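> With the sequence up front, the predicted model follows.
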Amino acid sequence: MPGLGKTTLAKKVYHDVNKQNHFDVQAMCCVSQAYDRRKLLLDILNQVKSSNQQNEKNPADALRKFLIRKRYLLYIDDIWSVDNWDDLRGCFPDDDNGSRILLTSRLSDVASEINPDREPLHLRFLFENESWELMKIKLFKEQTCPPDLSKVGENIARKCQGLPLLVILVAGVLSGISQNEESWRKIAESINLDSVTSAKECLDVIELSYKHLPDSLKPCLLYFASFREDEEISFSKLAWLWTIEGFVPTTEAKSVELVAESLLNDLIGRSLIMVSKKRSVGGVRTCHIHDMLHDFCVTKAKEEKFMQLTTNGKVDLSSSFYENRKLCIHHSLYWAGRIGNLQARSAFFRPPKSGCQEFFDLENFKLLRVLQMECPVSDRSLQRSKELIHLKYLGIKGYLEFMPSWISNLSNLEVLLVITVGSGTTLPIAIWDMPRLKHVHVVPVASFDGRIPRKSTNICCIETLATVSLTNKLADYIIKKANRLRKLKCHCKEPLKLRLDALQLETLGVNGKILKFSLPETLTKLTLSDVLLPQSDMSKIGRLPNLVVLKLEHRAFQQGKWDVEDEEFPTLKVLKLRSLKITTWNASSESLPNLELLLVESCFHLQEIPSIIGEIPTLKMIEVKRCGESLENSVKQIQDEQESYGNEELKVLIFPLDSST
């Protein structure tokens, strides 16, 4: 039965601090009905190795070899068949060393067959008092329920029939209406459930949640039907799509991104969307939607002719195919290209996994504004894309070594998103002259083809550029050209001289050696990896007046020592040190006055954390992963000192280097 809380409980076990200290590595993933073995294994491999590799030739073998003799914890959610498990189990070595695999499935027989020797944990429905307690927590947090709402509230909770998901959804409805007895009584009268034995009975309550949404939120929710079940969705991508679709109203008081974030937070507050990952300083990084709600969105999108979703070509491509402005196609693209839809403004092509390239003719899709292709696309198909002159969003996921030069002719394009399984994608230098292009995001990395122009009078609107391989000539060109750039993530193809102080950058990530640099005072987030900076340059960074997040990784320093002087990092809230080579870190008592979170990971040579760090009044947490015993002891000493001063608020998490000993 979906909605009983299997995933919620499993995640609590997975994230339990005491359990984490027991394991060397851990990873979590979701199988779902759309099983993709390679994607799943790559996801697990990247988590246990703390990497982001997409071109591993044999992820099954690589994962098995990496896990040998390690004590690991794997959480595999929503497994639908024993065949899927049999296909995966050989990648997880059993060294009889205390490793554990946690599985969830909504199918009882699948759970029993996977491990016949152990009875699976069957979650029960909530008792009536438990349903009411859960509803009160969702509605009132730590406050008490007003007395005049208690009786009707208990009645509403009782009508949810003990299913936690329904309790949370109904609480989301109640949170959006007037807090009075009459309003709540109307909600109670609209819930008519005698029992809950399958997902079908839950649809009425989900329909109730949808009915009480403001009109501005309904298309935002239904848009989740265009994503795959259990897909983890980047907020940035979602905000770009919502904006282009016209769901995000423009206001003078707020930026488009802040308005989009407000819409998403409203859906989260109503328990319709769930947060997957949070940003370092708050806010949503990624989100997802419950399977049952995703099914509802798919059905409702079809019913309201908001979006046509097809799964098997000949059967689904009925007359309604031609009437919809938004299409999501989950089968071979041959049929879509052959028939076409002159009315379509948005199209998501997500065929099932296959080893061959897909060909589809976009001749009859000329009015598209949004195009997302998640498959290896033939050159002929890609060539047709140049006729899509109205296109504002182009997303390509698959092997793409070169982006054709005609991309620069798409004068209305605002977002270009490319995720390739190869080593990277080469973009034409002419994209810098595209009049409306704002966001360019390439994974793993983009390089540029063509001669860098000496002069260019065209206005450049690019605000986001990630991730790009930079030379000094290209860096100079971008700095002169992209005066609207707010976010830059780059790899240094050669040692760079970065003079970025003329830009209004807010976020910067650099991987590779920097010879000289100057940074803008507008910078709020900075990530440096293998930059080999001297102490003097680190002090320059410490004087940035608006820096909130700083991440230093690998060979960020030239020397083996880091001295943080008086009044440095005045606004810093988050500091992350990962795989650094330094042995000594000193900090002044007048530095880092607003630090809230300190993360130290795999800094094997660093001997201790400065004791003065514990005296920072704003500090909330210190987290140490896979560091040496000396550093761990210094953190424990900081914790003991703070507790002796009566500071019980400081949270300390330590994950030892070798938890198997």
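Noted; the coordinates are in hand.

> Only C-alpha atoms from now on, for both contacts and neighbour counts.
Fine.

> Enumerate the positions of the longest helix seen in the chain that are buried.
Counting by DSSP state H, the longest helix found in the chain is helix 629-644. Along helix 629-644, the positions that meet the burial threshold by neighbour count (16 or more other C-alpha atoms under 10 Å) are 631-632, 634-635, 638-639, 642.

> how about the strands in the stretch 1-150 of the chain?
If DSSP state E, counting those that start in this stretch is used as the criterion, the strands of the stretch 1-150 of the chain fall at 25-30, 72-77, 100-103.

> what about L222, how many neighbours?
Residues near L222, counting by other C-alpha atoms under 10 Å, number 22.

> Skip the chain neighbours and tell me the closest residue to it.
Distances taken as C-alpha to C-alpha, 6 or more residues apart in numbering place C297 nearest to L222, at 5.0 Å, with adjacent residues excluded.

> Could you identify the helix or strand that succeeds whichever strand or helix holds that neighbour?
With the criterion set as DSSP states H and E, the secondary-structure element containing C297 is helix 291-303. Beyond helix 291-303 on the C-terminal side, the first helix or strand identified by DSSP H and E is strand 308-310.

> on contacts alone, who are the packing partners of that following strand?
Contacting strand 308-310 under the criterion 3 or more C-alpha pairs under 8 Å, 6 or more residues apart in numbering; DSSP states H and E are the following elements: helix 291-303, strand 326-329.

> Pull out the buried positions in the strand with the most length in the chain.
Selection of the longest strand in the chain by residue count, based on DSSP state E, yields strand 439-449. Residues 439-448 are the ones in strand 439-449 that count as buried (16+ other C-alpha under 10 Å).

> also this one, for the comparison:
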Amino acid sequence: MEDIDAVKEELVKIKDEYVLQGTPDVLPISEADSSQPASESHNKMIGRNKEFEIIKEMLIQHPSKKLEIVSIKGMGGIGKTTLAKQIYEDSSITSYFDKQAWVVASQHHSKRQMLLDLLGSKDDADKSSDEDLSLRLYQSLKRQRYLVVMDDVWSVEAWDALKTCFPDDGNGSRVLLTTRFPEVANHTSSRSKDDFSHEMQFLKQSESWQLFYEKACKSRSAEFKTIGRPVVEKCKGLPLAIIVIAGLFSKLNTLDEWENTANALSSSSAATLDDEECSRILSLSYNHLPHNLKACFLYLGVFPEDHKIKANNLARLWLAEGLVKAFENESFDAVANRIRAKDCSNEYITNIPCLKNVHIRGKGREINACIANLAYLEQLERLCISGGGETHIPIINDIVLLKNLRKLTLYPMRFVWEEINILSKLPRLEMLKLLWTLNAGKEWEIQEEVIFCQLIALVIHGCVLKQWKASSHNFPKLKHLVLWNCFELREIPIDFAEISTLKSIKISRCLPSAVESAKKIQDEQRDYGNYNMVVVEKETRDANSASGVGVVDECKLKFLELKSKRNYRYIVFKIDEASQAVVVEKLGSHEETHIQFSNSMPPNECRYAVYDYDFTTDENCQKSKIFFVAWAPETAPIRSKMVYASSKDRFRRELDGVQVELQATDPSEMSLDTFKGRAY
């Protein structure tokens, strides 16, 4: 009996509507921005090039600088969401808008959930009112040229719930809305409905056949194609129907099976494709499923509409409900291959050698032992290791043994760049993500003999890398390079201009010199004839602020008052997320005690502080010293600890007069005894 992956694959096809796969990986448009469309691949649509250009013109080429609402309307399954995704991810769009966000409204919309999705918030549900969230969204978009996509809008109420959150600064911002209801599109438009509204058309017969052929007929004989053409005509140019039918026929191997299924579809005499006829076409794919796979499919009804379902979690639910156990002729290995590994012991791993996707979380020896056992997983293709920032990974002896590994993500981990070079021994590695790396060193030199022969995408996020020495020879097939929060990186190796496959460099919150090097690479690529290579730049930082975090003047003024006038016993500083600058959080009066100072440090968040410590020497002399305290508790988020650590030296240089520095992860490390011991 067929594997349950058949259902998962079919669902992916339906969700992506009628997309043909292109390049294997796509990187997020903006990690810093809020919700992104659920798409992980660049795709090529069939028959939509003209419509693509029409919508793009409305978004970035129309002379109107007012906030305009652009609507894409059409019946369900015609490809509205897919077209919107293509536009949202297009390089000309991402480079034009300062900020992008995506939200799905769906049939039963929730204003609060839409606001949280647009803000990228997951834990604010009990902390902020809808009005507060609306204000936050408005402020985040204010003075930005933004593109917001509202997908699958069913009612004017869904639009009205959010419309006041979108500021109009006269800078060409746009809201792109998809809907199957003309009245919704008409309600949102402030101009002639034809200026910023587009109704999607059904595919032409030739386009419909091309879509079906790519999915079902490529390796078939002429007899199969003869049967398939009337089937495609029955779909009336609706992409979703064509995709589902093609998926069904691709699993039929004999002419008799094709003919029987085609006859079942042809039994209807409907001349037009209404909702009932469309449902009948789609039901053929469902009816063809084996009994147990139907149960798996129907189980999806327990999830809310447009809910993102993790495949591993779904498979475990199927297993718990007995839907998977009931399959005939299915081994334990095949079942285990569809669930997340719960235990990485030697015994467990050796019993499930077919695992293809593993995510390991842990610390210290536990995670190292788990990695050591991965060598038994000869079919492993995707590996993600989350080390909590405390784990050094044994790359040399273990990970390089995974000869089928295609995607590797490490975060946050401890390693040195020389170990990353050894990953080049992975013969099929296509994507490498290094996120919030710790103590990797400031220089990454890749020797000539080190070649990442199949690497397509390289993502480096949050590291102290300063010098990068590499050549095009090291990355012969690289297509996408993403650098985020590489606060000290001076430049990208200029020799990357000779990588003929390079398509994009996305650089966010890096130094101007690094951005300039990316643009030089783009210029040289164009000299070589590659006009499709793009550079996407976001939030370039001041060269004087290598961490990307500034310092407001009040911090320096208050410190001077503490130093010269002794107005305060201590000052607590924090990094403000909104302004990305160090600000004053609390001023402790000269009468406050050390206990009050210690209590001012939040137990789960990082802070900076200065403390004016008075003491008496052995010679009975009264003295004082100004301590700088870098507070980074173990329970603070890893990203916060990284940002505070990379900003510390820059901030301390602004405080001329600090005499002693303390780094504390626990209150005991900044006790009075500690101050006394360091003061002498």
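Yes, it's here. In this text, all values refer to a predicted model and were calculated from it rather than measured experimentally.

> re the thing from before, report the angle between the axes of the next helix or strand after the longest strand of the first structure and strand 439-449?
Note on strand 439-449 of the first structure: by DSSP H and E, the next helix or strand toward the C-terminus is strand 464-470. Between the axis of strand 464-470 of the first structure and that of strand 439-449 there is an angle of 20 degrees, by axes from the mean of the first three to the mean of the last three C-alpha atoms, to 10 degrees.

> Mind telling me which residue is nearest the centre of the first structure?
Nearest to the centroid of the C-alpha atoms of the first structure, with distances taken as C-alpha atoms, centre = their mean, sits T286, at 3.0 Å.

> That residue contacts V275, correct?
Yes - the pair formed by T286 of the first structure and V275 meets the contact definition of C-alpha atoms under 8 Å, at 6.4 Å.

> on that earlier part again, so which of the strands of the stretch 1-150 of the first structure gets nearest C145 of the first structure?
Ranking the strands of the stretch 1-150 of the first structure by proximity to C145 of the first structure (C-alpha to C-alpha) places strand 72-77 first, at 34.9 Å.

> ok so, going back, format the buried residues of helix 629-644 of the first structure as JSON lines; extra columns: distance to L528 of the first structure.
Output for the buried residues of helix 629-644 of the first structure, formatted as JSON lines (distance: C-alpha to C-alpha, whole Å):
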{"residue": "L631", "distance to L528 of the first structure": "22"}
{"residue": "E632", "distance to L528 of the first structure": "24"}
{"residue": "S634", "distance to L528 of the first structure": "25"}
{"residue": "V635", "distance to L528 of the first structure": "24"}
{"residue": "I638", "distance to L528 of the first structure": "27"}
{"residue": "Q639", "distance to L528 of the first structure": "29"}
{"residue": "Q642", "distance to L528 of the first structure": "31"}
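
> And stretch 241-248 of the second structure, how far out from the chain middle?
Distance, stretch centre to chain centre, for stretch 241-248 of the second structure: 29 Å (C-alpha atoms, centre = their mean, to the nearest Å).

> Relative to the first structure, which residues correspond to it?
Residue correspondence for stretch 241-248 of the second structure in the first structure, counting by TM-score structural alignment: residues 166-173.

> Mean per-residue distance, that stretch versus the second structure.
Averaged over the aligned pairs, stretch 166-173 of the first structure sits 1.9 Å from the second structure after superposition, using mean C-alpha distance after the TM-score superposition for the first structure.

> which helices and strands sit right next to the longest strand of the first structure?
The helices and strands touching strand 439-449 of the first structure, judged by 3+ C-alpha pairs under 8 Å, 6+ apart, are strand 415-419, strand 425-428, strand 464-470.

> What's the first helix or strand after the longest one?
In this case it means strand 464-470 of the first structure. Helices and strands here follow DSSP H and E; after strand 464-470 of the first structure, the next one along the chain is helix 472-481.

> so that following helix corresponds to what in the second structure?
When the second structure is aligned by TM-score structural alignment, helix 472-481 of the first structure has no counterpart there.

> what are the ranges of the helices in the stretch 451-600 of the first structure?
Listed in chain order, the helices of the stretch 451-600 of the first structure (DSSP state H, counting those that start in this stretch) span 472-481, 535-542.

> and the longest one, what other elements does it pack with?
Looking back up the chat, that one is helix 472-481 of the first structure. Here helix 472-481 of the first structure is seen to pack against strand 496-499 when contacts are counted using 3+ C-alpha pairs under 8 Å, 6+ apart.
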